[in-house]
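A.B. asks: Need a 3D model of the sequence below.
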Amino acid sequence: METKVYYIDEKDDKKIKEASRIIKAGGTVVFPTETVYGLGANALDEDACKKIFLAKGRPQDNPLIVHVADFDISKYVKYIPEKAKILMENFWPGPLTIIMPKSDTIPYMVTAGLENVAIRMPLNKIARKLISYSGVPIAAPSANISGRPSPTTIEHCIEDLNGKVDMIIGGEKCEVGLESTVVDVSDGEVIILRPGAITKEMMEEVIGNVFIDPAVLDKLKDDEKPRAPGMKYRHYAPSAPLTIVCGDINRVIEYINSKTLENNMKGIKTGILATDETVNEYKGSLKISLGSRKKPGIIAANLFDCLREFDKIDVDIIYAEGFGEEGINLAIMNRLKKAAGYNIVKV
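C.D. replies: Below is the predicted model of the structure:
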């Protein structure tokens, strides 16, 4: 398959309309959002959505998020729960996905056989124009090979999906850099299934109690069906095995330095995922800073890019500093734990 690649901005209506014609015809288009790049197809066309799973190598029990251009979602859900309305009013358009009871319009291919559908209105102007011009909602997971770190630049998308999709459009790096927060409101409560830039604390300011599903920080059981993208499988992973080291930061540095020295003696190339505050304390030369702990939003935006960077320098093993679980740090740790396959050392 020949993939058309266009570097564009939100003013390039001609290329966005060309992409929309591909969506209408049942094809696949990679497009930018404020979170990560998405691999989109017509959410109402089961055959089109199958192409998403094939291009990514994505398991079919992993549901897709349906992206919309406006608040008129009545055709896609049986009803809109009251708490969903409050969240939509406060956080749409933006990086928040809301799970609601699906209507018959949405194919089970999109929901992985579940009776609920995940819906989001992205903030990115290219994304919303593409959806609007297409005239249909767009189902879109992250535009990467399944299991790899999610793409935050158009170059990441080209690296993973060139020759596997009809078109790739975009330009700038994604602002948020982590996938959207996913909440389930279908049973009356607000439950976070995947943390993101819209945090528990932000939602509680407008809606009261918000709960965190145990699968956010612990591994989903093998026989459990994922209710949202990113819950079950090893995700966001670099090629080299990743270990998260948690505890007092001085002990973390000491542990990683000792492992690096030990690995060097064995000829094992060790990558270190550090922060601005600690990067110069590490002995290894293959170290990358995510940014300052004082600016967790920057760390979140850099995470996937840094994980992909370790693939480029071909390390054999990676050690990463752990983070707390407050605010957006919850999302950072969720992604790191998935990338590490829950391989965590406490010191």
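
A.B. asks: C-alpha only now, for contacts and for neighbours.
C.D. replies: Will do.

A.B. asks: SS state for Val5?
C.D. replies: Using DSSP: H, G, I helix; E, B strand; the rest coil, the structure places Val5 in strand.

A.B. asks: Also Val66?
C.D. replies: Here Val66 is recorded as strand under three-state DSSP.

A.B. asks: Could you double-check that it sits in contact with Ala43?
C.D. replies: Yes - taking CA atoms under 8 Å as the definition, Val66 is a contact partner of Ala43 at 6.4 Å.

A.B. asks: what do those two both touch?
C.D. replies: Taking CA atoms under 8 Å, 6 or more residues apart in numbering as the contact rule, Val66 and Ala43 both touch Val110, Pro137, Ile138, Ala139.

A.B. asks: Among those, which are located in helices?
C.D. replies: Within the shared contacts of Val66 and Ala43, residues falling in helices by DSSP state H are Val110.

A.B. asks: so can I have CSV of the shared contacts of Val66 and Ala43 showing distance to Gly271 and neighbour count?
C.D. replies: Shown next, in CSV, are those (distance: CA to CA, whole Å; neighbours: other CA atoms under 10 Å):
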residue, distance to Gly271, neighbour count
Val110, 37, 26
Pro137, 41, 28
Ile138, 38, 32
Ala139, 35, 30
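
A.B. asks: any chance of the shared contacts of Val66 and Ala43 in TSV, plus distance to Pro59?
C.D. replies: TSV is the format used below for these (distance: CA to CA, whole Å):
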residue	distance to Pro59
Val110	12
Pro137	22
Ile138	19
Ala139	15
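
A.B. asks: So which of the shared contacts of Val66 and Ala43 sit within strands?
C.D. replies: Within these, residues falling in strands by DSSP state E are Ile138, Ala139.

A.B. asks: Now for the shared contacts of Val66 and Ala43: which two are most distant?
C.D. replies: With distances taken as CA to CA, the most widely separated pair in those is Val110 and Pro137, at 11.5 Å.

A.B. asks: Another for comparison:
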Amino acid sequence: MLLLRTDPLAPDRDIIRVAVDALRRDGIVAAPTETVYGLFTHAQSDEGCAKVFKAKGRPPDNPLIVHVDSVEMAEAVGYIPDELVDVLRRVWPGPITVVVRSRGVVSRCVTAGLDTVAVRAPAHPIPLALIRELEAPIAGPSANKAGRPSPTTAAHVVEDLDGEVDVIIDGGPTFLGVESTIIDVTKKPPVLLRPGPFTVEELEKYFGHIEVPPVARGLAEADVALAPGMKYRHYAPSTPLIIIHFDLKEAAKDLKTRGVRVAVLCAMGRCADADAVIQMGADLYEVAKNLYKSLRDLDRLGVDVGLVPAIEEMGLGLAVMNRLRKAAGHREARNIQDLLRALPNKQ
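C.D. replies: Modelled structure (predicted):
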């Protein structure tokens, strides 16, 4: 495994060539995007795609996202509705993925055998350089073991996938910290499949009304995964996590009196005394950027449970709550009784 460091804003051409050589040989490459680190392979490589699924331990019915450098490349991969071509030119490159009908040119492993394909153009120089040097789209999920918190640094990738990746490009921490927004544009109105940095409020300026089903809020699991993040538990630390909808201080104090070792993940000024405290950020942007690092840090503290305050589900808050609900395994408490029921092993 090669670990190669480069400036994220001006990628070293030689490093890009080394990584692309691995992609051409059906290898897998971990690299940053503006959202999280991705685990990439040539989008047309059955062998490379199989390696991605094996390295992650990913269920085979969970499709990957195809990354392109332009709307033109996206049109070669899937059927982009005529009315959306100009829209995509305005929102790409950026953290928004569209699900469209597939043209069948990428590996069926990538699409998990579906007749749709998820496509986006990343707003990060490193993956764009990989795509342009390869002269073909790349496909990948986040570069972590399935179910674990997504990686926002190369160190997180090494922590999960050391020895299972051909090349890791260390481009420093990612810019945004949560995965791209995904919408299904085969439906009218378009349906939000996974919230992300591109908020519903912003989406509706370009795409019109967006339907937001319970699965997008993290309140339910999909029967069929049309895109990543829909069907299985994701983003989860090993330490049990509970989302608190009432006074965080009251919750932490009650558990401490019961002898439960508690860590509090503080967000936007909401905090409490506990055995350990993790500062996620003073505003929503910082909370999103630090979310996965905070979940990984939680596992290093040796506590019984983590408590995190609920976030208002507006703007970027919808994406943060979606990730928290999946990370918590839907453990949420609106009062002390809920909290006690949510405790692992009924402590």
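
A.B. asks: what about Ala84 of structure 1, is that helix, strand or coil?
C.D. replies: Following three-state DSSP, we place Ala84 of structure 1 in the helix state.

A.B. asks: Need the residues touching each of Val110 and Pro137 of structure 1.
C.D. replies: The contact sets of Val110 of structure 1 and Pro137 overlap at Ala43, Val66 (CA under 8 Å, 6+ apart).

A.B. asks: Quick one: residues contacting the residue lying farthest from the centre of structure 1.
C.D. replies: Largest separation from the mean C-alpha position in structure 1: Met265, at 36.5 Å (CA atoms, centre = their mean). Listed by CA under 8 Å, 6+ apart, the contact set of Met265 of structure 1 is empty.

A.B. asks: For it, give its distance to Ala300 of structure 1.
C.D. replies: Computed with CA to CA, to the nearest Å, the distance linking Met265 of structure 1 and Ala300 of structure 1 is 33 Å.

A.B. asks: So Val308 of structure 2 sits against Asp247, correct?
C.D. replies: No - if you go by CA under 8 Å, Val308 of structure 2 and Asp247 don't touch, sitting 10.8 Å apart.

A.B. asks: Please identify which of those two sits among more neighbours.
C.D. replies: Neighbour tally, Val308 of structure 2 and Asp247, criterion other CA atoms under 10 Å: the higher count belongs to Val308, 23 against 15.

A.B. asks: Who are the contact partners of the alignment partner in structure 1 of the more buried one?
C.D. replies: Aligned counterpart of Val308 of structure 2 in structure 1: Ala320 (TM-score structural alignment). Applying CA under 8 Å, 6+ apart, one finds that Ala320 of structure 1 lies in contact with Leu242, Thr243, Ile244, Val245, Ile272, Leu273, Ala274.

A.B. asks: How is the second one assigned, secondary-structure-wise?
C.D. replies: Reducing the assignment at Thr243 of structure 1 to three states with three-state DSSP gives strand.

A.B. asks: I'd assumed Lys338 was in contact with it.
C.D. replies: No - contact between Thr243 of structure 1 and Lys338 fails when scored by CA under 8 Å: they sit 10.8 Å apart.

A.B. asks: Mind telling me what element the aligned residue in structure 2 for Cys157 of structure 1 is part of?
C.D. replies: Using TM-score structural alignment, the partner of Cys157 of structure 1 in structure 2 is Val157. Secondary structure assigned from DSSP states H and E places Val157 of structure 2 in helix 154-161.

A.B. asks: who's in contact with that helix?
C.D. replies: Applying CA under 8 Å, 6+ apart, the contact partners of helix 154-161 of structure 2 are 30-32, 37, 55-56, 143-145, 151, 168-173.

A.B. asks: Of these, which belong to strands?
C.D. replies: Under the assignment DSSP E, the contacts of helix 154-161 of structure 2 contribute Ala30, Ala31, Pro32, Tyr37, Ile168, Ile169, Asp170 to strands.

A.B. asks: Now flag whichever of those is closest to Met321 of structure 2.
C.D. replies: Within these, the smallest distance to Met321 of structure 2 is 20.4 Å, found for Tyr37 (CA to CA).

A.B. asks: who touches the closest one in this structure?
C.D. replies: Residues in contact with Tyr37 of structure 2 (CA under 8 Å, 6+ apart) are Ala30, Ala31, Ser142, Ala143, Ser150, Pro151, Thr152, Thr153, Ala154, Val157, Thr174.

A.B. asks: Let's see that with 6 Å instead.
C.D. replies: Tyr37 of structure 2 makes contacts with Ala31, Ser142, Ala143, Pro151, Thr152, as judged by CA atoms under 6 Å, 6 or more residues apart in numbering.
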